[in-house]
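# give me the fold of what follows.
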Amino acid sequence: MKRFAMLLLLISALLLAACGGGEEAPADTSAPTTAAETTTQDQPAATPTESAAVVTTNTPAAEAATSTPAAATADVAVPDGADAPPAQLGKLDNLTSYRARTFYQSEGTRDDGTPVQDSVSVESAYVSDDGVDKRFMSMQLNSLDNEDAAAFGGFEFYQIGQDMYMFTGEEMGWIRISDDQSPFQDPSTQFLLDSSVVFSNLNDLKRERPDEEIAGIVSSHYTFDQSAMLDFLNAGQGNLTADGEVWIAQDGDYVTKYIVNVNVDSGGAGQLDPSLSSGTLQLGFELTEANEDITIDLPEDAISGTNLVGFGDAPLPVPEGATVAASTAQFAVIQTDLPVEEAQQFYDDALQALGWTKDESGSMSFGDMVSLSYSKDNVKLTVLIQVDASTGITGVMLNAEESQ
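I've put the predicted structure just below:
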């Protein structure tokens, strides 16, 4: 989980990292149309916003991490022939909507003797709205051995179609990222949304009675040990044991609830925490609503907070087919297949058409790198254009500074 904390912190480094990588499918670079249809209450941009229809419980992470996610369950009759576990797990995204809770906590020491005391609590929601996938996630993070992660605290994450927005704290504010830059594409975080990552050896699940209803979903009950999680725990690399319980929907084969307890003697805990030398970890998940009337709307602050200052309501100029890798009110990172010279011409033309004045003395060229300086009203705009020699992709980095 330490990797996970650092991954979230590295979002702020996208300005440097976004110019790398392989070929990417172009993202929709226009302003999201779905956001214009949402209705949210005005809230200060300096504080995390919450969709009016997506209500999260602001439970302190430490408290959430010490108890199983709570939702009403009910024993149900067991149908004949329902003992065998499913051949593979289904996806929660096959539901039309859901809400879920996840918690994680760890205690112990690292290889260098550093004490570990981490906790994470997550509230998530999903809905398919007229064919558009919408997601919301709120995370609270505490870490004893990582001061930066502890100061980071938490974040909010929205996905509306291909548009992704994160509130990363008061200092950074809102940031818009492309779908390929999402932190949830990283293998160390996939288990938060995909329980099939946790349970790779379903034949090692042991059937238990009675079955239960989790969030109204009739679910088969199983127990397990570390053999059901060999891939997730990187079996053979660490000296550990694990046990727990899991409930799987009888219709759809997706996980509705699980509780995992891990004891590490040496060698780490796989994807949960590869650097934990010894200690204990607990991971839990529970579906709290399924196929209910859930609405996820992007806060207005997310849109205004990711438009570069100086552009007003005008969209940021983006070459055709380019990808907006990241944007905030202060900077934007764009990737394009255009050569440096053509990218420079595009921004010279586009910015001057929008009323920006070029500072010729402040603009310069260094071979495959161009720096352009523009101003408008009280805003200074710097446009840095450079090709990545390893990929051939041209990166455009815009930085806007507003004078007082």
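
# rest of the way, CA atoms for contacts and neighbours
Noted.

# which other helices and strands does the helix or strand harbouring residue 400 contact?
Following DSSP states H and E, one finds residue 400 within strand 394-402. On a contact count with 3 or more CA pairs under 8 Å, 6 or more residues apart in numbering; DSSP states H and E, strand 394-402 meets strand 331-336, strand 379-387.

# can you tell me which residues contact residue 220?
Residue 220 is in contact with 207-208, 210-212, 247-250, counting by CA atoms under 8 Å, 6 or more residues apart in numbering.

# format those as a markdown table; extra columns: secondary structure, distance to residue 347 and neighbour count.
Below are the contacts of residue 220 laid out as a markdown table (DSSP: H, G, I helix; E, B strand; the rest coil; distance: CA to CA, whole Å; neighbours: other CA atoms under 10 Å):
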| residue | secondary structure | distance to residue 347 | neighbour count |
| --- | --- | --- | --- |
| 207 | strand | 63 | 19 |
| 208 | strand | 64 | 14 |
| 210 | strand | 65 | 14 |
| 211 | strand | 62 | 23 |
| 212 | strand | 60 | 22 |
| 247 | strand | 55 | 26 |
| 248 | strand | 53 | 25 |
| 249 | strand | 53 | 22 |
| 250 | coil | 56 | 18 |
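
# out of those residues, who's nearest residue 134?
Using CA to CA, residue 249 comes nearest to residue 134 of the contacts of residue 220, at 22.7 Å.

# quick one on the thing from earlier: which one of the helices and strands packed on strand 394-402 is the most hemmed in?
Highest mean neighbour count of those: strand 331-336, a mean of 24 (counted as mean count of other CA atoms under 10 Å).

# quick one: that strand to strand 394-402, angle?
160 degrees (axes from the mean of the first three to the mean of the last three CA atoms, to 10 degrees).

# same for strand 331-336, what does it pack against?
By 3+ CA pairs under 8 Å, 6+ apart, strand 331-336 packs against helix 14-17, strand 323-327, strand 394-402.

# can you list the buried residues in the next helix or strand after it?
Downstream of strand 331-336, the next assigned helix or strand under DSSP H and E is helix 340-353. Neighbour-count burial for helix 340-353 flags 340, 343-344, 347-348, 350-351 (criterion: 16 or more other CA atoms under 10 Å).

# one more to put side by side:
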Amino acid sequence: MTIDLQSPSVTTRQRAQNTDYRHVPADSQVRTPTPVWWQTCALRDPLIDRALALPFAGNSAPNVKTRERGLIKLLDWLEDQPGSNWQQRWLASGAEELGVDWKQIPMQWLVARDRARNYDPIDLVCGMIPLLGGQVIRPNYRWLLRLSPSHLLSQFRRVNDAEGFAALEAHCEATARHGVHDRAQALNRITWIMIRKGGLIRDITIGDCVELQDAIGEHQRNGQHGKHLYYALLAETGVFGAGAPTRLKAVMLPGQRSPAELIDRHQIACLPIRDLLVDYLTDRTVDVDYVTLEDMTRSLGLLFWKDLEQHHPGISSLRLNTQTAAAWKERVSVVPARGNQPPRPRVNVHIVFNTVRAFYQDLARWAADDPARWSRWVAPCPIRDNDTPPTSRPVAGARPTWISAPALCCRCCPP
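Coordinates of the predicted model:
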């Protein structure tokens, strides 16, 4: 069975056709995997010498012997497949389509030649370390994302752009991203791209990240599709160049206005607050639909902050004194006169209050997880319990999707 290296799966292709990634710069589109590269065209003996000489972890004599034995078994099997290079033989073998069960095909080949041993599964997995680390083959995302042994990915990082990965680790430390699981997941996603596309970290494009997210959504069901730390690390370390979107969610809004475009409708004067609102709304896009996002933008950008700027020119802090907060709540509770229509009470003012309350609470909670990014914005919430009727406050199991926390004052609020 031959698999077309250039063609994505039907689901991914259909999703790409239905999605308008308007914010992917023209020079940052998806890289098409090249069908031929020098490692996959290497002759067998030089390939073995080079692959086994790579500085993998665990280079004890038994480990090296197991890797060598497994690599030889894999190359023997691949040599028996049609194709003029190792990648073509890998694709022709059909093993890629089996995902985690890929070992069944080379094991069947070994059985048919009376070479089977009870330790073949371990040998084959260990033999895949130099095969991937040496960039001899480049499996597709369907295979990579269903691959269980994460040590294959960590071994790849040891021998491919180790300096680049070390720089990303250092950036995590410098930006107080200490979560071991999140960091490992981010590095694994970058590793997937490099295994699939080749090259170094600096060669990764925004389009590559978008393509990976499509693949994760299609092939993984572990609830981790919305984790975009890997993109943030690449953007913050300059991989995408100046002017690139700072958040992957902003890139992936399909055919709709980005949070930045929605906020900029309201011409907010304070640039730091404008950027904060863009970042906040961008992070919330994973939880809300587009209509709700527009409502949140109007509540926070127009009815809350723009109103404050109009009545307090030069304001630049979310920390509002009692008089400022009370005056704003009084103003926003009334729809101004328009034409022949007199002023009237704003019937949905509780939605505005709840949106502002959730904004302050989210900042307080997120600051605990990512203080470098959010802690400077933590401030007492101007909304109190008596500002909204009890029936409008979100309760467990019945709160609107756009409210991310219970309608209680956050712990940073004064009593």
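
# report the TM-score for the pair.
Remark: TM-score between the superposed chains equals 0.26 [TM-score structural alignment, normalised by the length of structure 1]; 178 aligned residues with a CA RMSD of 7.2 Å.

# circling back to that earlier point, closest one of the contacts of residue 220 of structure 1 to residue 122 of structure 1?
Lowest distance from residue 122 of structure 1 to those (CA to CA) belongs to residue 247, with 19.2 Å.

# which residues touch the closest residue to the closest one other than its chain neighbours?
Once flanking residues are discounted, residue 247 of structure 1 sits nearest to residue 221: 4.6 Å by CA to CA, 6 or more residues apart in numbering. Listed by CA under 8 Å, 6+ apart, the contact set of residue 221 of structure 1 reads 207-212, 245-248.

# save those as a markdown table, and put in distance to residue 33 of structure 1 too.
Formatted as a markdown table, the contacts of residue 221 of structure 1 follow (distance: CA to CA, whole Å):
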| residue | distance to residue 33 of structure 1 |
| --- | --- |
| 207 | 48 |
| 208 | 48 |
| 209 | 49 |
| 210 | 47 |
| 211 | 44 |
| 212 | 41 |
| 245 | 43 |
| 246 | 40 |
| 247 | 38 |
| 248 | 37 |
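
# what is the nearest of those residues to residue 35 of structure 1?
residue 248 (34.7 Å).

# tally of neighbours for the nearest residue in space to the closest one that is not next to it in sequence?
Leaving aside its chain neighbours, residue 248 of structure 1 sits nearest to residue 255 (4.4 Å; criterion: CA to CA, 6+ apart). Neighbourhood size, residue 255 of structure 1 [other CA atoms under 10 Å]: 25.

# how near is residue 255 of structure 1 to residue 97 of structure 1?
15 Å (CA to CA, to the nearest Å).

# how about residue 324 of structure 1?
Residue 324 of structure 1 is 28 Å from residue 97 of structure 1, by CA to CA.

# how about residue 35 of structure 1?
Using CA to CA, residue 35 of structure 1 is found at 19 Å from residue 97 of structure 1.

# looking at the two, which is more packed in?
Applying other CA under 10 Å to residue 35 of structure 1 and residue 97 shows that residue 97 carries more neighbours, namely 22 against 16.

# I'd say the more buried one and residue 124 touch.
No. Look at residue 97 of structure 1 against residue 124 with CA atoms under 8 Å: they stay out of range, at 10.8 Å.

# highest mean neighbour count out of the helices and strands packed on strand 331-336 of structure 1?
The stretch of those with the highest mean neighbour count (mean count of other CA under 10 Å) is strand 323-327, at a mean of 25.

# what number of residues lie near residue 261 of structure 2?
11.

# report the contact partners of it.
Per CA under 8 Å, 6+ apart, neighbours of residue 261 of structure 2: none.

# can you give me the buried ones in the helix or strand that it is a member of?
With elements taken from DSSP H and E, the one containing residue 261 of structure 2 is helix 259-264. Within helix 259-264 of structure 2, the residues that count as buried by 16+ other CA under 10 Å are 259-260, 262-264.

# could you point out which element follows that helix?
helix 271-284.

# packing partners for that following helix?
helix 248-252, helix 259-264, helix 290-297.

# quick check: angle from that helix to helix 290-297?
Computed by the same axes, to 10 degrees, the angle between helix 271-284 of structure 2 and helix 290-297 is 150 degrees.

# which parts of helix 271-284 of structure 2 are buried?
Residues of helix 271-284 of structure 2 classed as buried by neighbour count (16+ other CA under 10 Å): 273-274, 277-284.

# repeat that for stretch 102-112 of structure 1.
102-110.

# check stretch 351-370 of structure 2 too.
351-365, 367, 370.

# now go through these and say which are in helices.
Among those, the ones falling in helices (DSSP state H) are 351-365, 367.

# turn the buried residues of helix 259-264 of structure 2 into JSON lines, columns for distance to residue 65 of structure 2.
Putting the buried residues of helix 259-264 of structure 2 into JSON lines (distance: CA to CA, whole Å) gives the following:
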{"residue": "259", "distance to residue 65 of structure 2": "54"}
{"residue": "260", "distance to residue 65 of structure 2": "55"}
{"residue": "262", "distance to residue 65 of structure 2": "59"}
{"residue": "263", "distance to residue 65 of structure 2": "60"}
{"residue": "264", "distance to residue 65 of structure 2": "61"}
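
# just give me the closest of these to residue 184 of structure 2.
Closest to residue 184 of structure 2, out of all of the buried residues of helix 259-264 of structure 2 and judged by CA to CA, is residue 259, at 28.5 Å.

# wait, that closest one sits on residue 278?
Yes. At 5.5 Å, residue 259 of structure 2 counts as touching residue 278 under the criterion of CA under 8 Å.

# can you give me the helices in the stretch 151-300 of structure 2?
Taking DSSP state H, counting those that start in this stretch, the helices of the stretch 151-300 of structure 2 run over residues 151-159, 162-174, 180-197, 206-219, 229-236, 248-252, 259-264, 271-284, 290-297.
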